[in-house]
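# only geometry, no sequence info:
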């Protein structure tokens, strides 16, 4: 499976002062001035901590009213108020096959109703719309996820395990991750590129909520936690993933404007495929089950029954590895496909289509 610099300096300065005092205290000239200086330095440490705590509290006060709880008939998750017209963005797996939902906001116990606008499982995003927009509904501010940096402090807001308006804290652990979700039936779900990895705790119910920086901007939508197969497939602590804000805006804007996604930006071969195994029962490629007429594979001469083993320079062993390889490309990119047909290896150039 596949703070800002000024804030960091503010935290480090008191620690540097303490280190200097520790070195000076070894000399024989320690007196009242040293004691006073020590007291001042020690007092400075909690002050910096209080500054950071105030930052947290301000962000929570500003953003939490924009994070809602979404209840479908058989599932519960979170959502983020996208605009002042009652549109809420969430994960496609939160809405599932449902069309109507109950929504609870952070500053009210009243239950609101909402309807599905459109679900886009390929990117695990969906938009629902409140039937009636309550007074004071506040849209969240979405940031530029391209500016997200590893190590910056983030807060995850949502309803983990049904505990509404919960906040957890962590850092950005990595960016640019490509992650494949597990389907409810054990199959492979959406493969999502450029995800933000975070150490902020993400639990069931957090999905569709907000991953927020200390400027109060939503930089991502928490979507899933990593699974540790060595722990009975339970969630791996401190490894969660969020869909970047840039992709959220791209998809949500199209859904709100056109009622659907008209430009996914996701590359596709235009096939339906399945993983095949070799004589040792090891995954050995993707068998083409169906070829979309006029699609990229069709135009490149790939046929049903062919087994794809390589895309460009990437070995393909499973349908997941093919999805992840395609996630790194864009529609219109030209690459090569290596495949076998009736035992013979072949290679063809292909111009990727759009999913």
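That came in fine, so what should we check first? Just so you know, these numbers come straight off a predicted model, no measurement behind them.
# from here on, contacts and neighbour counts on C-alpha atoms
Will do.
# list the helices and strands the helix or strand hosting residue 7 packs on?
For residue 7, the element it lies in under DSSP states H and E is helix 5-24. Under the contact criterion of 3 or more C-alpha pairs under 8 Å, 6 or more residues apart in numbering; DSSP states H and E, the helices and strands touching helix 5-24 comprise helix 32-63.
# quick check, distance from the helix holding residue 7 to the centre of its chain.
From the chain centre to the centre of helix 5-24 is a distance of 35 Å (C-alpha atoms, centre = their mean, to the nearest Å).
# putting a second one here so we can go through both:
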């Protein structure tokens, strides 16, 4: 099973506008302080008077590649305002469809979209939001001419060590770019619960990157130097130590092939018709021992979809799933992580406890809706 990392979405809606203003003020104060310390006769002097520090050596070819990629892709990056929340989106086609994260749109159905050149603020409406994979599509009400859709890469060709750029609107600082590398591929990550997704999203096959991803970057583009979007920036890892702050240099993006597959379905059908992800057809909650050490012991079945995979295999509400295949299940989150690595149509043994007795059923996995 893929390793799973504790992560958090990059938006906190109620604070986004305030954070943007604070960031702008902080930048202004920093610039002023630097300017003041560098002017006037009382400033510190170099011990090597009359000589300037040499400029750092930079590969002109690499620098040119960076600049060309920014020029080519940044026009496809937009800022999305959903109530008090600011996020990022990527122009998907010339019809006005824009792909972003489900947690960026939240529960909103109408949006303000600002193009990368800041020339226009346009209205948009929700096409569909799919919190299960933290993806959404919105559509401009009156798409302007000259929209520049992004080019999405083949995720199978993404390699560890590739140089990448993250483009978005961190803290409301529009059209910002950071750089890093692809740190890993095939990560399975789980984000916290939300109003839109009470059980939280577990997303497989994520691209891990060292490029800085900050609040407001969500829904933006992770781009290679061939001017292709390799993923949609979505999550940052949390430090599990004291304080639990954001872990620097560890961010995650939904791979491009997943994005195009799901976005095409949303645009064509107004929903996701085939997620390609396995499901049991149940809702669950984590079961914790009482009167003892409070240890998590399994995934308790809260409800079973009539006619679904679990129902057909004989599972019922009240059962506690303790194993899927050869993997021990100690919580709802663990069950989601294991299912994320399976495929619809597979037959797997499910071990569960009912009325104190341990039983096993073979379930043919269905498709996650």
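Here it is on my side, so go on. This structure is a prediction, so every number in the text was calculated from the model and none was measured.
# one step back: what stretch of structure 2 does the helix holding residue 7 of structure 1 fall on?
Here helix 5-24 of structure 1 fails to align to any part of structure 2, judged by TM-score structural alignment.
# same deal with stretch 78-92 of structure 1?
Under TM-score structural alignment, the match for stretch 78-92 of structure 1 is residues 88-102.
# kindly check the end-to-end length of the matching stretch for me.
In stretch 88-102 of structure 2, first residue to last residue: 11 Å (C-alpha to C-alpha, to the nearest Å).
# then stretch 77-94 of structure 1?
Taking C-alpha to C-alpha, the first and last residues of stretch 77-94 of structure 1 lie 6 Å apart.
# in stretch 101-113 of structure 1, what counts as buried?
Along stretch 101-113 of structure 1, the positions that meet the burial threshold by neighbour count (16 or more other C-alpha atoms under 10 Å) are 101, 102, 103, 104, 105, 106, 112, 113.
# same deal with stretch 267-278 of structure 1?
Applying a neighbour-count criterion of 16+ other C-alpha under 10 Å, one finds 267, 268, 269, 270, 271, 273, 275, 276 buried in stretch 267-278 of structure 1.
# and the fifth one, what pairs with it in structure 2?
Under the alignment (TM-score structural alignment), residue 271 of structure 1 pairs with residue 282 in structure 2.
# quick check, its match in contact with residue 301.
Yes - using C-alpha atoms under 8 Å, residue 282 of structure 2 is in contact with residue 301, at 6.7 Å.
# want to throw the buried residues of stretch 101-113 of structure 1 into a markdown table with secondary structure?
Supplementary listing: those in a markdown table, determined by DSSP: H, G, I helix; E, B strand; the rest coil:
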| residue | secondary structure |
| --- | --- |
| 101 | strand |
| 102 | strand |
| 103 | strand |
| 104 | strand |
| 105 | coil |
| 106 | coil |
| 112 | strand |
| 113 | strand |
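# what distance do you get for residue 185 of structure 2 to residue 207 of structure 2?
5 Å.
# and the longest strand that structure 1 contains against structure 2, how far off on average?
The longest strand of structure 1 (DSSP state E) is strand 166-182. Using mean C-alpha distance after the TM-score superposition for structure 1, strand 166-182 of structure 1 ends up 0.4 Å from its aligned counterpart in structure 2, as a mean over the superposed pairs.
# read off where that strand ends up in structure 2.
Using TM-score structural alignment, the residues of structure 2 aligned to strand 166-182 of structure 1 are 176-192.
# same question, stretch 249-258 of structure 1
Counting by TM-score structural alignment, stretch 249-258 of structure 1 sits on residues 260-269 of structure 2.
# so where do the helices sit in the stretch 151-300 of structure 2?
Listed in chain order, the helices found in the stretch 151-300 of structure 2 under DSSP state H, counting those that start in this stretch are 256-269.
# that one: strands as residue ranges?
In order along the chain, the stretch 151-300 of structure 2 carries the following strands (DSSP state E, counting those that start in this stretch): 163-168, 176-190, 202-209, 221-224, 229-238, 246-255, 278-279, 282-288, 296-304.
# closest one to residue 350 of structure 2 among those strands?
Nearest to residue 350 of structure 2 among the strands of the stretch 151-300 of structure 2 is strand 296-304 (11.5 Å), distances taken as C-alpha to C-alpha.
# neighbouring contacts of the closest one?
Residues external to strand 296-304 of structure 2 that are found in contact with it (C-alpha atoms under 8 Å, 6 or more residues apart in numbering): 281-289, 310-311, 315-322, 329-332, 335.
# what span of structure 1 is it aligned with?
If you align by TM-score structural alignment, strand 296-304 of structure 2 falls on residues 283-291 of structure 1.
# average offset of the matching stretch relative to structure 2?
Average distance between stretch 283-291 of structure 1 and its aligned residues in structure 2, after superposition and using mean C-alpha distance after the TM-score superposition for structure 1, equals 0.7 Å.
# any idea how far that stretch is from the chain center?
Taking the mean C-alpha point of stretch 283-291 of structure 1 and that of its whole chain, the gap between them comes to 28 Å (C-alpha atoms, centre = their mean).
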